[in-house]
Each structure stands twice: as C-alpha cells, then as structure tokens.
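> Structure, please.
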Amino acid sequence: MYDMIIIGAGPAGMAAAIYAGRAKLNAIMFEKEFPGGQVTKTYEVANYPGIADVIGPDLALKMQAHAKEYGIEPIVEEVIEIDVNDKIKKVKTNKNTYEARTLLLGMGATWRELGVPGEKKLKARGVSYCATCDGAFFNGKNTVVVGGGNTGVEDAILLAKFSPKVYVIQDLPQLTAQKILQDTLFSLDNVEVFTNHQVLEILGEDSVQGIKIKNKETGEQRVLDVEGVFVAVGMTPNSELVKGKVEINEWGYIKANENCETNIPGVYAIGDIRDKKLRQIITATADGAIAVSAAEKYILENP
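Sure, this is the predicted structure:
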C-alpha cells in the first residue's frame, strides 16, 4: 500500500516525485518509455527559470536526478488499467498490480504531426511544435506556421516579432482562429497567409531549408524559403487509460480544478493531460507541486 502513485515521468511527474519525497510520502512513479516526456524531444529549452539554454534531455536528467535524491525513481512498467471506484486506488501494469490512497495522472499529450516527408528527419532541426518554446531561436530567419486555428495564429503573431517574414498555411478555405486574433495577424506587414493550401514536404538535409506547398484548388505548387517550420495542428492527450474513469472534455483532456483535483476524490491530473490554457514545462512542474500538496491534505483528512 502506497500513499501515492504517479503515472508518467515527464516534468509534471518528476516535480510531483520531488515534492512527494520531500513530504516523506510513500510514493512510486511509473513510466512506460523513458523519463522526461516531451522535454526529451526538445533540442533547447531557454525559458525555464534559472536554467538558461539547456538541452531538453539534459533538463530531464537533472529532474530525474533531483527526484532520485528523495528516493523516487521511475519504474519502467506500462500502466494498462486503473480502478478509481473505491477509496483505495488500484493500478495494474504489464507486470504487477499496485494500490495507493491517491493517484496522480501525468500521462501527457502528443503533438499532432503533419505526416509529410522531411518532418521526422528535421524535427528539432528547424521543425518545432512550440513557438513559445523555440520562436526566439529563429530571430532574423523566415518561418512558417502550419495551422490556422487560435494556436497557429497566436504562434504567427509571436514569430512576427523575430522573423522578417512569416507564412501561415491553412488547409481550409479560411482561418478558424477568433476574429480578434485574425485582425491582429492581418495587421502585420511581415505576415502572408495561404489558405486552402496543403503542405507536401519539408525540405532540407541537416536543417530546414524550405517547405513545399500546393494550392488545393489549382494544384499549383511552390516552395517557400524558410528556416523554421512550426506545426500547430493540435495535440492528442494520452488519456485512453482514463476514459470512463474520470471526467474528460470533448478533446480528451482531463478536467481538473486549480488544485488539479479531478471529479474523483484522491485522483489528480497534472501536466499536459490536464485541461488548461498553457502547456509548458513550467506549468507542468507547477501542477506536480500543487497536486502533491492537495493530495497530502486529502491523505490527512481521509485516514
């Protein structure tokens, strides 16, 4: 019997492990692949307070080492089923079954990819899924945003501060972002929008050298001269495990309040899987800390 089980060893899970260890909680953490989550796929992290210009995998290792100092290391077992119906929560992995008084869900989310040639090869070499994270690295370089929703348009507005030219590619006949965002976008002199266009290929060998697009109406193809490609076509929360177990929204994110509490007492959602406005390393680690604080209070009140 554990005080806490943490599912997912990304920044949210690592922060939760650190706080749980410091609180002397009997906690364990599971990770089905490798610790670090999405941060391990980020080449440079320049906006995490106090640690400037760190390589993503290095930051993940620092977090893992910090959690280890408090006696919690990721257990590499895939969680395949959870039972949250009773006061004691049960977690079944591909190897064992575990029980705990509280459960933290930190399985994260996955950036949706375009699935075009060159994307995987040039990921973190000019292809990014987070303009907030990586936009400043493209100061003075032409960039393109793929996606015309709120996130895509917000990304383009941000990139326009750094790039002499920003292109926006939308495969629909019009942008779908809120009108106030579109008005801001169209007021920028260095932004050009291509609606009803499809991305065919991201060009380059060791880094992005351009992007090939096609007009869906005419079939005309052209290459845009860019060094940064920002994909903003959404994320997919890794929430299959909890469907029907806790309340989720229409996009699959777990609903939780500001204390990261779900609709099930003793169950918390942390990190990118939680329904919230901003998904960044710093907000994920904040979730981990908040959830442990709330869980500790829950444990005291429910002996």
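
> Only C-alpha atoms from now on, for both contacts and neighbour counts.
Will do.

> What are the boundaries of the helices in this structure?
11-22, 56-69, 131-134, 150-159, 179-186, 281-301 (DSSP state H).

> got the contact list for residue 117?
Residues near residue 117 by C-alpha atoms under 8 Å, 6 or more residues apart in numbering: 200, 201, 202.

> Distance check, it against residue 211.
As for residue 117, its distance to residue 211 is 10 Å (criterion: C-alpha to C-alpha, to the nearest Å).

> intersection of neighbour lists for these two?
200, 201, 202.

> Columns neighbour count on top of the residues you listed, output as CSV?
Listed next are those as CSV, based on neighbours: other C-alpha atoms under 10 Å:
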residue, neighbour count
200, 18
201, 18
202, 27
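
> And those, which is closest to residue 166?
Set against residue 166, the nearest of those by C-alpha to C-alpha is residue 202 (15.7 Å).

> For residue 221, see how far away the closest one is.
Distance check for residue 202 against residue 221: by C-alpha to C-alpha, it reads 13 Å.

> okay, and the common contacts of those two?
With C-alpha under 8 Å, 6+ apart, residue 202 and residue 221 have common neighbours residue 212.

> Spell out, range by range, the strands that occur in the stretch 1-150 of the chain.
Per DSSP state E, counting those that start in this stretch, the stretch 1-150 of the chain carries strands over the ranges 2-7, 27-30, 44-45, 54-55, 74-75, 79-83, 89-93, 97-105, 109-111, 127-128, 143-146.

> Single out the most deeply packed of these.
strand 143-146 (a mean of 28; mean count of other C-alpha atoms under 10 Å).

> How much space separates residue 124 from residue 118?
The gap separating residue 124 from residue 118 is 12 Å, by C-alpha to C-alpha.

> wait, isn't residue 275 in contact with residue 258?
No. Under the criterion of C-alpha atoms under 8 Å, residue 275 makes no contact with residue 258, lying 10.4 Å away.

> Which one's more surrounded, these two?
Between residue 275 and residue 258, residue 275 has the larger neighbour count (other C-alpha atoms under 10 Å), namely 21 against 10.

> For the more buried one, give me its contacts.
Under the criterion of C-alpha under 8 Å, 6+ apart, the neighbours of residue 275 are 249, 253, 254, 255, 256.

> one more time with 6 Å
Neighbouring residues of residue 275 by C-alpha atoms under 6 Å, 6 or more residues apart in numbering: 253, 254, 255.

> Could you identify which of these has the most neighbours?
residue 254 (29 neighbours).

> For that residue, which residues are in contact?
248, 274, 275.

> quick revisit: save the contacts of residue 117 as CSV, and put in distance to residue 269 too.
Converted to CSV, these look like this (distance: C-alpha to C-alpha, whole Å):
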residue, distance to residue 269
200, 37
201, 37
202, 36
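
> Most tightly packed of the helices of the chain?
helix 11-22 comes out most buried of the helices of the chain by mean count of other C-alpha under 10 Å, with a mean of 27.

> And this one, please, so the two structures can be compared:
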Amino acid sequence: MLDNQIKAQLQQYLTMLEGDLLIKASIGDDKTSQDMLNLVEELEKMSPRITVQHALLERTPSFSINKVGAEESGVVFAGLPLGHEFTSLVLALLQVSGRAPKVDAAVIKRIQAIKQPLKFETYVSLTCHNCPDVVQALNIMSVLNPNISNVMIEGGTFQNEIKDRDIMAVPTVYLNGENFGGGRMELEDILTKLGEVSDGSEFADKEPFDVLVVGGGPAGSAAAIYSARKGIRTGIVAERFGGQVNDTLSIENIIGTKATEGPAFVSSLEAHVLDYEIDVMKSQRAKKVEKKDLIEVTLENGAVLKGKTVILSTGARYRQLEVPGEEKFKNKGVAYCPHCDGPIFKGKDVAVIGGGNSGVEAAIDLAGVVNHVTLIQRSEELKADKVLQERVRSLKNVTIITNALTTEITGTDKVNGLTYKDRKTGEEKQIVLQGVFIQIGLLPNTEFLQGAIEMNAHGEIIVDKHGATNVSGIFAAGDCTDTAYKQIVISMGSGATAALGAFDYMIRNVDSRDYIEA
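The predicted model follows:
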C-alpha cells in the first residue's frame, strides 16, 4: 500500500507515539475497503503500539483512531487518507497517542471551553491542498475536547453523499448535519465561526512594538524576519498566515527552489518566522490604522496594538466578476480554485473566465478532468505567456472565446449555465455548463485604510523606493502596494525593503531612537 520511501518516513514518525493506539476499521468487500485494510494493517506491523480491530462504524469503509484505555477520540477517516491527506493521518496518530499539538495555550483554552456536542463531517478530495488544513484543525479540536468529533470523508469514495448533499466544492464542512462552511479554514477561523472569539483581552498587556507588521504572507513574513534580525521588538498580526499563497498549488518561480506547493511554502515561511522572537498573532483582522504618538492598529475584536513603525502587507484576494449569480452559486458551481474543486466536476462541462496565466493554467488543468472547458476572455487576445497559449490551444476539449463579456451565471439550486455578450456584435449568448471557475486577477486588501494613507485609483498603497507611505512611520510591501508586478519573490523582496526602511526611519528619528534604547 505504501512505497518504501514513505514507509521509512512513517516509521520515524511512529517512534514518536506516546501511547498505545487502537484503530477500529469498518471494512466491506469493495476495493477501497481492501486498500484501507492493507493500510491499517501496515501501520500495525510498523509499530507495536498500534492494534487494529474490526468494527462497524457509521460509514464503510472507514476507521477511527483511539487511545487505548481512553474514551473515543472522535477522529475518523472515511475513505483512504492518502495524497494531501496523508499528513492528516500521521498527525492524527501522533496527537491521539498523546503528543501535544502545536497550538497556542489561549487557543487550547477556547477549544476546551466548548460544552455543546459538535459533530463535524469534512468532505475532501485527495488532490485538494486546502482540505488538510481543515481536517487537521478539526481533528485537533476532537483530540482536545471529548464533546467534538470529526470525520474526514473522501468524496470519490462516498459519491452518493456528495450527490445527496449537492457538494460542488471542497473542503465542505457539515456541523451536526447542517452546512457549516467551505474553503480553507484554520483552527482560529473555525473557532471564530463557532462564536468562540477572542475578546481582545489577550492583547491588553502587550507593550508597543518597534515594528508591527500587518499581514502574514510572503511580504509580511520577510518584513518580520528582517526586523527581528535587527534585534528590535517585532510583532506580526495576520488574519490568515500565508495569505493567498495558501490557495496556490504549484510554485515554480522561487529562485533556488525548483518547485513547491503553496501550503508547503507557507509552512516553511511560518517556521522561519517562529525561529525568531516575533510575536505572531493569527486570525486577527485589522480594522483601522491611525498615526498618534505611536501608530495604533485597531483590530476587529477591539484590541489596539501599538508600534513605533508599522508595515502594511495585507496582500490581495481573488477579484470577483460581480455579476448576477456569482454570489448565489458560490460552492454550488462557482469556484476559484481549479486544483481543489476540479475533481468535483469530473465529466462535466465548465467555463474558466480569464485569459491571463492563471486562467489559461486553470483551463489546462481542468481539461484533464472535466468533459469540456470553455475559456472566456474579455479582450481580443489571451494575455497568458506564449507557451501556455500554445498548450491550451492544442487541447481538443478546450474552446476559447475572446471579446466576451460575462453578464450572468445562471441556475436554480446550482449552476446550469453562463450568459455572455459578444463585444463585437452586441449579441447575447448562453452556454450550458455545470461549473464556472473565475480567474480574473486580484484586488488589494486595503479597504480599511481608506482616508488613512495615500492610495491609487486601484486601491493600491503608494510607496517609495524605501517602502514608505505618505504617513511618517508607516511602510507597506507586497501585493497591496503599487508595485508593478504581483509575484511571491517580489513580495518577499519588498517586505525586506520595507523592514530596512522602517529600521532606517527609527535610527534617524529622535523619538524612535529613545524608545528603542529605553
């Protein structure tokens, strides 16, 4: 079931088990059941701490992981947890055995305070790079609180449930039988959605920072690391550590790294940040920035963080079409991540809107999964790199329509078509399809800064060559700025520039110098 290289890696992890485990497996006569049986039996052979027992669980095939002598952990895998979910399996084995998850004490306290029973069901595909974050977060909650349980459900194995619940995007999470949400969610995001929010009191006693970074993507991470290396007090507050990079699958243009994936890259960024004495505050959204004696950043939870300098690196998000049907049919046929949601549309007809690199790459990716792809571009020509254009034009199941303005996404309970206007003739046309993937660029996350600092007509923060804004002591970096190109490597460089600019500002400013030396 597992190749020798994976077995060797797994063997090392299994030596870290802190208690004996009982795997209860519900096995049928189907091939997936037999593959699952082979998997858990291999685990049993690899560690004397693991015992496999046949049992009847809610779903077949599935298996639960429990600590011997303890109550049920609530951690269940329905379908094979391979592909991107293999890490979820390894972490579940370790955490159920008694190995403490790497979670802040304040977050653990919030989890353990939950009294009501929470039964989560998480639908995934094994090609989804966002799904493991959700599965692992809910598994941690299940391990830490006996009132909580989570079952990972692999959609390919339980297609009847996917159909019955009309699931058209992964991850999709159900809570106590009702749709809870979809898309990538971290542990803190789930707690916030449950109403277990931080009230800001945990930030009340924080001393002012020399450099406070707002945003935890590549630019924010680089800015925080460069600042901390100067030996000054550094903090980083981020709604979502890693930002948009979490939604990127293949990354092949980081110099010195031939290829990686978004979540793996984010993990390495966070690990690097944590190597320094940086105060990391995750799942916190900035609401306002004001220049007073110090620069004050007010969070959505009411807390106020202060810094002698602030570096804004809030990144960008997917641009939306803003046409009728887009919001209504999100996760019901409207999607933004072809890597995550592509398998849900296997054998169906879909459209990709956007003729840049991301749109053409999405069309190429989906063409290998779906029945047919219609690539729609607003202008006369595709904007993607020539090599990508040549590739997409070679695919027999891809139709390219240019000079097309999408006017509506149609459907009843889910997407059934798309309407566009021919910009040459003015004629309105309809395409029958089951999915629409939107890939039309980015919008900077700067709405909360309106009136506080100078921005251009696109909402991008205007910066100089030092990363400085028009407000003394406030710097900015990355995709939220007016930089000419939106690339990970450029964002990291601009984060470093802003950090150096902030440090230079402090050593040249009398008040800042006195504060640092105090």
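
> Fetch the TM-score of the aligned pair.
Here the superposed chains carry a TM-score of 0.74, computed using TM-score structural alignment, normalised by the length of structure 1; 269 aligned residues with a C-alpha RMSD of 3.6 Å.

> follow-up on the earlier one: for the strands of the stretch 1-150 of structure 1, which one sits closest to residue 263 of structure 1?
The nearest among the strands of the stretch 1-150 of structure 1, by C-alpha to C-alpha, is strand 97-105 at 12.5 Å.

> residue range for that closest one in structure 2?
Counting by TM-score structural alignment, strand 97-105 of structure 1 pairs with residues 304-312 of structure 2.

> Now tell me what touches that stretch from outside.
The list of residues contacting stretch 304-312 of structure 2 from outside it, by C-alpha under 6 Å, 6+ apart, reads 208-214, 294-298, 473-476.

> now residue 293 of structure 2: how far from residue 512 of structure 2?
Distance, residue 293 of structure 2 to residue 512 of structure 2, by C-alpha to C-alpha: 11 Å.

> Who has more neighbours out of these two?
Per other C-alpha under 10 Å, whichever of residue 293 of structure 2 and residue 512 has more neighbours is residue 512, with 19 against 10.

> Could you check what's spatially nearest to that one, not counting adjacent residues?
residue 506 (4.9 Å; C-alpha to C-alpha, 6 or more residues apart in numbering).

> which position in structure 1 aligns with the one you found?
With TM-score structural alignment as the criterion, the equivalent of residue 506 of structure 2 in structure 1 is residue 299.

> Distance of its match relative to residue 265 of structure 1?
Computed as C-alpha to C-alpha, the residue 299 of structure 1 to residue 265 of structure 1 distance reads 10 Å.

> Next: residue 1 of structure 1.
Using C-alpha to C-alpha, residue 1 of structure 1 is found at 18 Å from residue 265 of structure 1.

> out of these two, which sits in the busier spot?
Taking neighbours as other C-alpha under 10 Å, residue 1 of structure 1 and residue 265 compare with residue 265 leading, 16 against 13.

> Which position in structure 2 pairs with the more buried one?
By TM-score structural alignment, residue 265 of structure 1 lines up with residue 472.

> Restricted to strands, list the shared contacts of residue 117 and residue 211 of structure 1.
Those of those mapping onto strands are 200, 201, 202, per DSSP state E.

> The first one contacts residue 211, correct?
It stands for residue 200 of structure 1. No. With contact defined as C-alpha atoms under 6 Å, residue 200 of structure 1 does not count as touching residue 211 (7.7 Å).

> returning to that earlier point: now the contacts of residue 254 of structure 1 as a markdown table including distance to residue 104 of structure 1?
Formatted as a markdown table, those follow (distance: C-alpha to C-alpha, whole Å):
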| residue | distance to residue 104 of structure 1 |
| --- | --- |
| 248 | 15 |
| 274 | 11 |
| 275 | 15 |
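
> Which member of those residues is positioned nearest residue 37 of structure 1?
Closest approach to residue 37 of structure 1 among those (C-alpha to C-alpha): residue 274, at 14.7 Å.

> Check the gap between the nearest residue to the closest one once chain neighbours are set aside and residue 185 of structure 1 for me.
Excluding its sequence neighbours, the residue lying closest to residue 274 of structure 1 (C-alpha to C-alpha, 6+ apart) is residue 254, at 4.9 Å. Between residue 254 of structure 1 and residue 185 of structure 1 the distance is 31 Å, computed by C-alpha to C-alpha.

> And residue 99 of structure 1, by the same measure?
Computed as C-alpha to C-alpha, the residue 99 of structure 1 to residue 185 of structure 1 distance reads 51 Å.

> again with residue 147 of structure 1
Look at residue 147 of structure 1 and residue 185 of structure 1: by C-alpha to C-alpha, they are 13 Å apart.

> now residue 253 of structure 1
Distance of residue 253 of structure 1 to residue 185 of structure 1, given as C-alpha to C-alpha: 28 Å.

> now the contacts of residue 275 of structure 1 as TSV including distance to residue 196 of structure 1?
Listed next are these as TSV, based on distance: C-alpha to C-alpha, whole Å:
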residue	distance to residue 196 of structure 1
253	29
254	33
255	34
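
> And these, which is closest to residue 136 of structure 1?
Of the contacts of residue 275 of structure 1, the one sitting nearest to residue 136 of structure 1 (C-alpha to C-alpha) turns out to be residue 253, at 28.7 Å.

> residues of stretch 37-54 of structure 2 that come out buried?
Residues of stretch 37-54 of structure 2 classed as buried: 37, 39, 40, 41, 42, 43, 44, 46, 49, 50, 51, 52 (neighbour count, 16 or more other C-alpha atoms under 10 Å).

> go on, stretch 43-52 of structure 1?
Neighbour counts using 16+ other C-alpha under 10 Å place 43, 44, 45, 46, 47 of stretch 43-52 of structure 1 among the buried residues.

> swap in stretch 244-251 of structure 1?
Neighbour count says stretch 244-251 of structure 1 has 246, 247, 248 buried, by 16+ other C-alpha under 10 Å.

> if we take the contacts of residue 117 of structure 1, which one ends up nearest to residue 31 of structure 1?
The closest of these to residue 31 of structure 1 turns out to be residue 202 (C-alpha to C-alpha; 32.2 Å).

> For the closest residue to residue 213 of structure 1 other than its chain neighbours, give its distance to residue 169 of structure 1.
With sequence-adjacent residues excluded and distances taken as C-alpha to C-alpha, 6+ apart, residue 213 of structure 1 is closest to residue 199, at 4.4 Å. The spacing between residue 199 of structure 1 and residue 169 of structure 1, counted by C-alpha to C-alpha, is 8 Å.

> do the same with residue 90 of structure 1
With C-alpha to C-alpha as the criterion, residue 90 of structure 1 and residue 169 of structure 1 are 46 Å apart.

> and what of residue 39 of structure 1?
From residue 39 of structure 1 to residue 169 of structure 1 the distance is 26 Å (C-alpha to C-alpha).
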